[in-house]
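Engineer: Sequence first, predicted coordinates after that:
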Amino acid sequence: MEILLALVGLGVLASFVGGGSGGSSGGGSFGPGASGPPPTQDGTGASEALTGTPFDDVIYGRGGNDTIQGDIGNDYLDGNSGDDEVYGDVGDDTVLGGDGNDTLGGGTGLDFLRGGAGDDVLRGGAGDDTLEGAQNRDFLQGDGGNDVLRGGPGADYLSGNLGNDSLEGGPGDDTLIGIDGDYTSVPTSDGDGADTLEGWAGSDTIVLGNGDEAWGEFATAAAVGASDQRWINWFCITILRSIRRPRWR
């Protein structure tokens, strides 16, 4: 596995260690054989627009290219098969795409978003969200809050955005981007967030913000920045010119 680091700004610590864990690879909403809670609204095989209430809703899209919009409350929203758009709102929501090329949004709250079989787009919202891409090529983007983004076996694009985010590409040729992160041991940190980016298997591209850290599975990589040009292998840490002091993992 090769990882190319594009170092953005100062105060970047890049470390590589052996090991690493895989991303999610199950299919369908929660995987084959899994079942969710009983519905408060249930779609059909047609393409429909389904809207939640100010309570805790359970909405299934079933077949068709559905648009599902949650409301206030802790909602469970499942697009199921078809190319669906599924959005949470205020509350701690579970937003599932299922089969098809889906677009998922979290809204405000502590949300869980998961794609399925298809090329999915997942965007968190305000709050500490968990986004899982599952299969195929997925686009995952955090927002405000401390988010966890996990790709799957496809070539995924993960962007942490603001907050202390954790990004894991999983198998596949992934792109992982941490934005304006700060590493607490760097004296010049300004509190914008400390991101963790993990490459895993595949040829990954990792872009670090200020103070982010990254590692890969048995990786050999070139760390390239405005003033940094060093080689890193899986059993050691290279201290870049922009680092004031090292941290060993």
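Structural biologist: Looks like it came in fine.
Engineer: make it CA atoms for all contacts and neighbour counts henceforth
Structural biologist: OK.
Engineer: Find the centremost residue of this protein, please.
Structural biologist: Leu149 (2.1 Å; C-alpha atoms, centre = their mean).
Engineer: Let me know the secondary structure of that residue.
Structural biologist: Following DSSP: H, G, I helix; E, B strand; the rest coil, Leu149 is assigned to strand.
Engineer: quick one, what contacts it?
Structural biologist: By C-alpha atoms under 8 Å, 6 or more residues apart in numbering, the contact list for Leu149 reads Thr130, Leu131, Glu132, Leu140, Gln141, Gly142, Leu158, Gly160, Asp165, Ser166, Leu167, Glu168.
Engineer: helix, strand or coil for Gly107?
Structural biologist: coil.
Engineer: can I get the contacts of Leu149 in JSON lines with distance to Gly202?
Structural biologist: Listed next are these as JSON lines, based on distance: C-alpha to C-alpha, whole Å:
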{"residue": "Thr130", "distance to Gly202": "22"}
{"residue": "Leu131", "distance to Gly202": "20"}
{"residue": "Glu132", "distance to Gly202": "18"}
{"residue": "Leu140", "distance to Gly202": "18"}
{"residue": "Gln141", "distance to Gly202": "20"}
{"residue": "Gly142", "distance to Gly202": "22"}
{"residue": "Leu158", "distance to Gly202": "14"}
{"residue": "Gly160", "distance to Gly202": "20"}
{"residue": "Asp165", "distance to Gly202": "21"}
{"residue": "Ser166", "distance to Gly202": "18"}
{"residue": "Leu167", "distance to Gly202": "15"}
{"residue": "Glu168", "distance to Gly202": "12"}
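Engineer: Comparison target, given below:
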Amino acid sequence: MINLDTPTTPLAASNAGMNPKHQDEESVSDETIAELKAEHEAELEALEQEQADELAALETEWSEQSESLESDDESAWLALDTEKQSAVDALHAEHEAETSALIAQQEAATDDLITELDGAREALEAALFAEWEALEAQLTEEWNAAEAAGTADDALAADHQAQREAQEWDHADQLEAFQQEYEAFLSDQAAAQLEERETLEVEHEAEWQAHEDEFNARINALEEEQQQAWQAFEEEREAAFDELEDAHKEARDALKEEQENEWEEIVGDAGDDLVKGSKDDDELTGGDGDDTLLGSNGNDTLDGGAGDDFIWSGADANGKDTAFGGEGNDVIGGGGGHDFLVGGDTQGSVSGSDIIFASSGDDTLVGGSWMDLNQNGIVDIDDFMPENEAPTDNNDSGDKNNGSDSEPTDADTTDDTSGETEGTPGDTLWGGIGDDHVFASDDADIVGAGVGDDIVYGLGGDDTIFAGQTGDDFIDAGAGDDKVYASKGDDTVYGGDGDDLIYGGNQNDLVDGGSGNDELYGGKDEDTISGGDGDDTLTGGAGEDRFVFSTNSGADVVTDFDNHDDVLDFTGTGLAFEEISATATDAGLLLSWDGGSVLLAGITEPADSAWFDF
């Protein structure tokens, strides 16, 4: 806890001294401390270089294994592709040979059939010629006999001519019938041969499909085999790097413990420590106990650790300081410059009710845990940190939970990000002069924005938030039943989840209640007020106000609607004036639509489209 000898204001802290060492360190010279620090820094650098070399060697080893596995995969795919192409070529040649053989066989069969049919035609033509000669011989003999008898006349000549014509017609019919049979034989054979070729094509297609199925199965099997090999490779690689990382962390922790013990043995014990900064960029660590950390010039990093600590970053107007209160009920004050002040620590612990106040400069205040804000995606808090990094987690040792009140190396990193978030009774955060960023915790916090254009995130809990006296502030109250009091400036206030109470203050404010049954007051001047989801009570106050509604606004009440100056804004609903019903009630005019309603308290006139914006 803070005793009577501890500075309790930034002004008192600024006069407390400049050298970072304990009140009980007077017997140890600065030269001894400097030598010990240099020795520790050299040991740490040597260990970091050794571990970097080991990590590089492991990365090289696994990179070579990865390249070897990739080469094996490429060789396997090349071999399978070569085998597939060879099989394709062989099957294609086999099919071409079978098709050519069938075509040659069919052409020979067609030639044989044509030869046979041509022979039959020649035989038919010879037989018909013989019949013609026989008929001519018969008719010649009959004519000669008739001439000898004197009976040859025109009637006999006509009869002979008729017999010749009849024979010609008969021969022509026989030749035509034969030609039809000739063509039918050829057509039937062509159809049969076509069917044979189609059957062969079907057989070939089946063989191609079987070939594709076989190689597709082999491709899938190879892909699965290689995927399993890569999965096993990645698991082995990750295990190897995890093992090395664990070994490195164990070595770093051992060196840290050894150095802390050596420091305490040489410099002295700690407990409730007083640590003072110098003109340089200091890193001050209080450790366990009720500590007082006083920064000075330079970009300082201050970590109070466990206990009820008093931390002041220093008055340097150009310093970009970072302060972490850690566990306990801490008091943290910013000085000049753009400071980053956190009530919790880097590992997710937010226990304790802290008081944090900013000063001049554009500061960032975090009531909870810096790590918790990052991990939960609320905001990338690194965007608001000064250039010097956050300190590593402090784990002190000794009978009194001694603090490590030294000035370590600048190259600190945060390795452990697995801390659990614990609840706090609520923090008090006050912004100062400048454009501040204030992040409360998930508990019932009290937040004051201060002067300047400030940004405030209430996060969880039932918060009480005061906007600054001047400046255009942005306030997101977050979850919980919050109370927000805006002041001068064109402020923007979002109530978030919960039943909120919001006062707009002076100037032209934007007030959005969010989810829950909210009570919203616009205050003076021209305000824009939206109740959001839930049954809200809206009061515009003095000035020409705009009340914004959505299709699911709930059952809202506007207590002081002025139908001459105020506006009912339905631009985001897609509704038209005709879709809103108006009902006169004892309490006022009730406007209803599909999904919501609003009671205009005290209004007795019929609804007028001039009141609305669609």
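Structural biologist: Structure received. Just so it is clear, the model here is predicted, and its values are computed rather than measured.
Engineer: Quick check: TM-score for this pair?
Structural biologist: TM-score of the superposed chains, computed with TM-score structural alignment, normalised by the length of the first structure, equals 0.72; 197 aligned residues with a C-alpha RMSD of 2.5 Å.
Engineer: what's the counterpart of Thr464 of the second structure in the first structure?
Structural biologist: Under the alignment (TM-score structural alignment), Thr464 of the second structure pairs with Thr130 of the first structure.
Engineer: what number of residues lie near its match?
Structural biologist: For Thr130 of the first structure, the count of nearby residues is 22 (other C-alpha atoms under 10 Å).
Engineer: Wait, it touches Val148, no?
Structural biologist: Yes. Using C-alpha atoms under 8 Å, Thr130 of the first structure makes contact with Val148 at a distance of 4.7 Å.
Engineer: do you know how far Leu158 of the first structure is from Trp215 of the first structure?
Structural biologist: 15 Å (C-alpha to C-alpha, to the nearest Å).
Engineer: So for these two, which residue has more residues nearby?
Structural biologist: Neighbours of Leu158 of the first structure and Trp215, each counted by other C-alpha under 10 Å, are more numerous for Leu158; the result is 28 against 24.
Engineer: What helix or strand is that one located in?
Structural biologist: Assigned by DSSP states H and E, Leu158 of the first structure belongs to strand 157-159.
Engineer: Where does stretch 198-208 of the first structure end up in the second structure?
Structural biologist: Counting by TM-score structural alignment, stretch 198-208 of the first structure lines up with residues 521-531 of the second structure.
Engineer: residues in contact with Glu125 of the second structure?
Structural biologist: Glu125 of the second structure makes contact with Leu175 under the criterion C-alpha under 8 Å, 6+ apart.
Engineer: Wait, a helix at it?
Structural biologist: Yes. Under three-state DSSP, Glu125 of the second structure falls within a helix.
Engineer: and the gap between it and Ile114 of the second structure?
Structural biologist: Going from Glu125 of the second structure to Ile114 of the second structure by C-alpha to C-alpha gives 16 Å.
Engineer: Could you count how many residues lie near Phe324 of the second structure?
Structural biologist: Phe324 of the second structure, neighbours per other C-alpha under 10 Å, totals 27.
Engineer: now Phe439 of the second structure, nearest residue through space, not along the chain?
Structural biologist: Val366 (4.3 Å; C-alpha to C-alpha, 6 or more residues apart in numbering).
Engineer: pretty sure the one you found is touching Asp442, no?
Structural biologist: No. The criterion here is C-alpha under 8 Å, and Val366 of the second structure misses it with Asp442 at 11.0 Å.
Engineer: Give me the neighbour count for Arg249 of the first structure.
Structural biologist: When neighbours are defined as other C-alpha under 10 Å, Arg249 of the first structure has 9 of them.
Engineer: hang on, the earlier thing: the strand holding Leu158 of the first structure aligns to what range in the second structure?
Structural biologist: Counting by TM-score structural alignment, strand 157-159 of the first structure pairs with residues 492-494 of the second structure.
Engineer: mean offset of the matching stretch relative to the first structure (after superposition)
Structural biologist: Once fitted to the first structure, stretch 492-494 of the second structure is off its aligned match by 0.4 Å on average (mean C-alpha distance after the TM-score superposition for the first structure).
Engineer: Helices of the first structure, residue ranges please.
Structural biologist: Here the first structure has no helices by DSSP state H.
Engineer: burial measure for Glu2 of the first structure, as a count.
Structural biologist: Using other C-alpha under 10 Å, Glu2 of the first structure is surrounded by 19 other residues.
Engineer: That one: what's it in contact with?
Structural biologist: Contacts for Glu2 of the first structure (C-alpha under 8 Å, 6+ apart) come out as Gly202, Ser203, Asp204, Ala219, Thr220, Ala221.
Engineer: Identify the residues contacting the counterpart of Asn146 of the first structure in the second structure.
Structural biologist: When the second structure is aligned by TM-score structural alignment, the residue opposite Asn146 of the first structure is Asp481. Residues counted as contacts of Asp481 of the second structure (C-alpha under 8 Å, 6+ apart) are Gly461, Asp462, Asp463, Asp497, Gly498, Asp499, Asp500, Leu501.
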